[in-house]
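[1] build the 3D model from these lines:
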Amino acid sequence: MNTCRKHMHLDTFSAKPPDSSSLEIRWFFSKPVPELNTFIREGFPSKPVSETRTDLYYPIPGREDLSLKIREGKQELKKRRLQGTPLHFNGSQAGYLEIWDKWVLPTELEERRYPDPISLRKQRWALKIAPSDTGAWTARPYATYLTQGIQVEYTALSWRDRAYFTFGLDGFGDIGQAALLNFLALLPPCPELTLDQSSGYPYWIARL
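    So this is what the prediction gives:
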């Protein structure tokens, strides 16, 4: 199957209503960022539990708006609705705000259509942040079910014995840009949070 037909296959599937959607902002780094690691692991009464897993990503040349991966045996497709919008906060900090739709794929969409997967080993610390009626934020364990909130994570990545790191926020439910900005204001001063280092996984993977 040629590349064009692969893309058409995914675009046809992603024309269906998504299983979920999220408002996301993410950064990638080539070295640890202690301030962000400490923010996640020590900044809230609820402490995250370290999770380790390996995800397989299938790069789709020329399509940085598509992400196809296998996570814990499930095939997931994500599609970005629009080009990321620059979001500035805390003075000099900034990142690209993106809306992503997600589908859990049926078994007939087999990964062999997409050769040469990239295997990313992840050690992740994640929390779900719930808004309250007073405007405050409450941290909950990642496994907590919430109808709306923000998932925040710091992840150490390993690929071909090389180390990378990512920090990201996913707003779900009715969380909008204003709520994300309110939470971003809590982040510590960190010069690494720039537009140059902000992207979704497909853009970053295409440049490995």
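[2] C-alpha from now on. contacts and neighbour counts both.
    OK.
[3] need the strands for this structure, in chain order.
    Using DSSP state E, the strands found in the chain span residues 20-29, 51-57, 66-71, 74-80, 85-89, 93-104, 118-131, 137-141, 149-159, 162-172.
[4] structure for this one too, so we can compare:
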Amino acid sequence: MLTTIELRWFYPSQIPIEIEEWFPQNCSPEKREDFYLYVPQCDYLGIKLRQERLEVKWRKAELGVLRFGELIEGKAEKWGKWICNDSTGESFQPAMVFANSVWVNVQKVRRLQSYKILPDSSIQAVAINESIDNGCSMEITQLRIQEQTWWSLALEAVGEYTHLQENLHLMASCVFNNYRGIKLIAANSYAYPHWLDLILGNYS
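    Modelled structure (predicted):
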């Protein structure tokens, strides 16, 4: 099981150009298609299917609102993650859930940059496939769901359990130091389960 601490924001529309330009430009966009199990009014559990992998996340704790400068405020949350891979390809197939309305298709175009925390508390960008003992990743994602267009910005801290909050603070303080985009507010800061309920609750 992997434990992370995350900050995430969701906003409708295309990614603003000023945020596109602020985000590291060496990150190649990755297209993906995920299927989420929609559980109404349940913002602490996320179940996602992608190809032959099933991912389950559950919120362990809400850590309150964090602020970085005048433009950034978000709700930090601690999440546990469990991943099951099917090497045979016989289970966890998206085709098995196409016709089931409780599974929701989300199309994504994501860019990801990972950083490692050095012994002197500075951060260093690393390649996408490099393993990190203590660090944090930042992602920006264009989303398409139910004919609606949204975007999301997120930070996810990984590493030794006792260093997770410190890693998130170090990362956020560094990457948001030169942030000049729209104001990111706590009201728009939540994880995927809450976002799904916000979108799909209108259809119930």
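[5] follow-up on the earlier one: adding mean neighbour count and distance to residue 41 of structure 1, write the strands of structure 1 out as CSV.
    Shown next, in CSV, are the strands of structure 1 (neighbours: other CA atoms under 10 Å; distance: least, CA to CA, whole Å):
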stretch, mean neighbour count, distance to residue 41 of structure 1
strand 20-29, 21, 18
strand 51-57, 15, 13
strand 66-71, 21, 24
strand 74-80, 19, 28
strand 85-89, 15, 22
strand 93-104, 20, 21
strand 118-131, 20, 7
strand 137-141, 18, 11
strand 149-159, 22, 9
strand 162-172, 19, 12
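[6] figure out which of these is closest to residue 110 of structure 1.
    Of all these, strand 74-80 sits nearest to residue 110 of structure 1, with 8.4 Å by CA to CA.
[7] re earlier: quick one, which of the strands of structure 1 gets closest to residue 38 of structure 1.
    Judging the strands of structure 1 by CA to CA, what sits closest to residue 38 of structure 1 is strand 149-159, at 9.4 Å.
[8] quick check: that closest one aligns to which part of structure 2?
    Strand 149-159 of structure 1 lines up with residues 135-145 of structure 2 when matched by TM-score structural alignment.
[9] mean deviation, the matching stretch versus structure 1?
    Superposing on structure 1 and averaging over aligned pairs (mean CA distance after the TM-score superposition for structure 1), stretch 135-145 of structure 2 comes out at 0.8 Å.
[10] same thing with stretch 59-67 of structure 2?
    Here the mean offset of stretch 59-67 of structure 2 against structure 1 after fitting is 1.7 Å, by mean CA distance after the TM-score superposition for structure 1.
[11] need the contact partners of that stretch.
    44-45, 73-80, 186 (CA atoms under 8 Å, 6 or more residues apart in numbering).
[12] same check on stretch 76-96 of structure 2?
    Contact with stretch 76-96 of structure 2 is made by 1-8, 35, 49-66, as judged by CA under 8 Å, 6+ apart.
[13] from residue 37 of structure 2, how far out is the residue nearest the centre of structure 2?
    By CA atoms, centre = their mean, structure 2 has its centre lying nearest to residue 154, at 4.9 Å. Using CA to CA, to the nearest Å, one gets 21 Å for the distance from residue 154 of structure 2 to residue 37 of structure 2.
[14] same thing with residue 100 of structure 2?
    The value you get for residue 100 of structure 2 to residue 37 of structure 2, if CA to CA is used, is 10 Å.
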